[in-house]
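Colleague: Can you look at this prediction? I've put the sequence above it.
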Amino acid sequence: MPHIKHPVRKLKVIKTDEEWREQLTPIQYQITRQHGTERAFSSPNFDSSLKGTYGCVCCGRPLYRSETKYESGTGWPSFYQPISDDAVAAFEDRSYGMVRTEIRCADCDAHLGHVFPDGPPPTGLRYCMNGHALIFTED
């Protein structure tokens, strides 16, 4: 009988509300754990042009590369694609009387932002992220 290799599945990062509150700043907690949104032009990463990787502030999962970041004029860090197909997860968001697609970290379910169909080539997508939900590691 041949040996079958199964892909290694990463376990979800699960913490109590108290653990998240201890780890995160109040604004990071409000955005990532309570599905909040920072004010436009207020995050540390919205206009950065440094080369590197943007990861989840909650669990460190790499999410976006700086090469896919672009100036959308919205005041939030915007990317045209995630670092991999399994880095983020999409959910329908019907809050505030709108229908949008919410983006969360695939490993810890941190709310990151939303994706919209008005981005640049090659994807035509705008992953509009809360900068306080991201950590940046320079190359």
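Modeller: Everything's here; your move.
Colleague: rest of the way, CA atoms for contacts and neighbours
Modeller: Fine.
Colleague: which other residues reach stretch 100-110?
Modeller: Residues from elsewhere that reach stretch 100-110 (C-alpha atoms under 8 Å, 6 or more residues apart in numbering): 10-14, 32-33, 56, 58-59, 61, 63, 86-94, 111-116, 127, 133.
Colleague: Run the chain-centre distance for that stretch.
Modeller: Chain-centre distance of stretch 100-110: 7 Å, with C-alpha atoms, centre = their mean, to the nearest Å.
Colleague: Structure two is appended below for comparative analysis:
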Amino acid sequence: MTFDPKIKKTEEEWREQLSEEEYHVLRQKGTERPYTGEYWDFKGEGEYSCRACGAKLFDSTAKFDSGCGWPSFFESHKDTIQYDQDNTHGMHRIEVMCKACGGHLGHVFNDAPQTPTGMRYCINSASIQFKDKGE
């Protein structure tokens, strides 16, 4: 499944804007190692947005400790996420991407019965940025 994101830049423009790790995750569908990202254990109150385009994606009230080593959320902001099948690496997963720019965020799993939705959005820290509630 393909989609047409609203924000379009050349790969050269993305490379200029993003760090090497951010580019690898957001544009090349990479994954950071567990327990290494900036937000995996972060507890601030506020919003998480796409690091590439600034689109608001998740609220801190939906963040929970899933024990997986990546930031986990049980829901996203409405109409901000694009979903696609990901059958790479011998697995069947659902990839989540920023609907505004097409940046790869991570994957979503239906394996969190302890949450209100039962869902676990497993997100790379390199793909998001946090804005404090007070800012």
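Modeller: That came through, no problem. This is a predicted model, so every value here is computed, not measured.
Colleague: overall similarity of the pair, as a TM-score.
Modeller: Remark: TM-score between the superposed chains equals 0.93 [TM-score structural alignment, normalised by the length of the second structure]; 128 aligned residues with a C-alpha RMSD of 0.8 Å.
Colleague: ok, of the contacts of stretch 100-110 of the first structure, which come out buried?
Modeller: 32-33, 56, 58-59, 61, 63, 87-89, 111-115, 127, 133 (16 or more other C-alpha atoms under 10 Å).
Colleague: Nearest the middle, which residue of the first structure would you pick?
Modeller: In the first structure, the centroid-proximal residue (C-alpha atoms, centre = their mean) is Leu112; its distance is 3.8 Å.
Colleague: Let me see the contact set for Leu134 of the first structure.
Modeller: 54-57, 112.
Colleague: I figured Gln28 of the first structure hits Ala133, correct?
Modeller: Yes - the pair Gln28 of the first structure / Ala133 is scored as a contact, 5.9 Å apart, by C-alpha atoms under 8 Å.
Colleague: Quickly list what's touching both of those two.
Modeller: Val57.
Colleague: all helices for the second structure, in order.
Modeller: For the second structure, the helices defined by DSSP state H cover 11-17, 20-28.
Colleague: deepest of these, which one?
Modeller: helix 20-28 (a mean of 19; mean count of other C-alpha atoms under 10 Å).
Colleague: Where in the first structure does that one align, residue-wise?
Modeller: Counting by TM-score structural alignment, helix 20-28 of the second structure pairs with residues 26-34 of the first structure.
Colleague: Residues in contact with that stretch: which ones?
Modeller: Against stretch 26-34 of the first structure from outside (C-alpha under 8 Å, 6+ apart): 20-21, 36-38, 57-58, 110-112, 130, 132-133.
Colleague: could you dump those to a markdown table with distance to Thr74 of the first structure?
Modeller: A markdown table is the format used below for these (distance: C-alpha to C-alpha, whole Å):
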| residue | distance to Thr74 of the first structure |
| --- | --- |
| Trp20 | 28 |
| Arg21 | 29 |
| Gly36 | 17 |
| Thr37 | 13 |
| Glu38 | 12 |
| Val57 | 21 |
| Cys58 | 24 |
| Ala110 | 21 |
| His111 | 18 |
| Leu112 | 15 |
| Asn130 | 11 |
| His132 | 15 |
| Ala133 | 16 |
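Colleague: gap between the aligned partner of Ser49 of the second structure in the first structure and Glu92 of the first structure?
Modeller: Matched by TM-score structural alignment, Ser49 of the second structure corresponds to Gly55 in the first structure. As for Gly55 of the first structure, its distance to Glu92 of the first structure is 22 Å (criterion: C-alpha to C-alpha, to the nearest Å).
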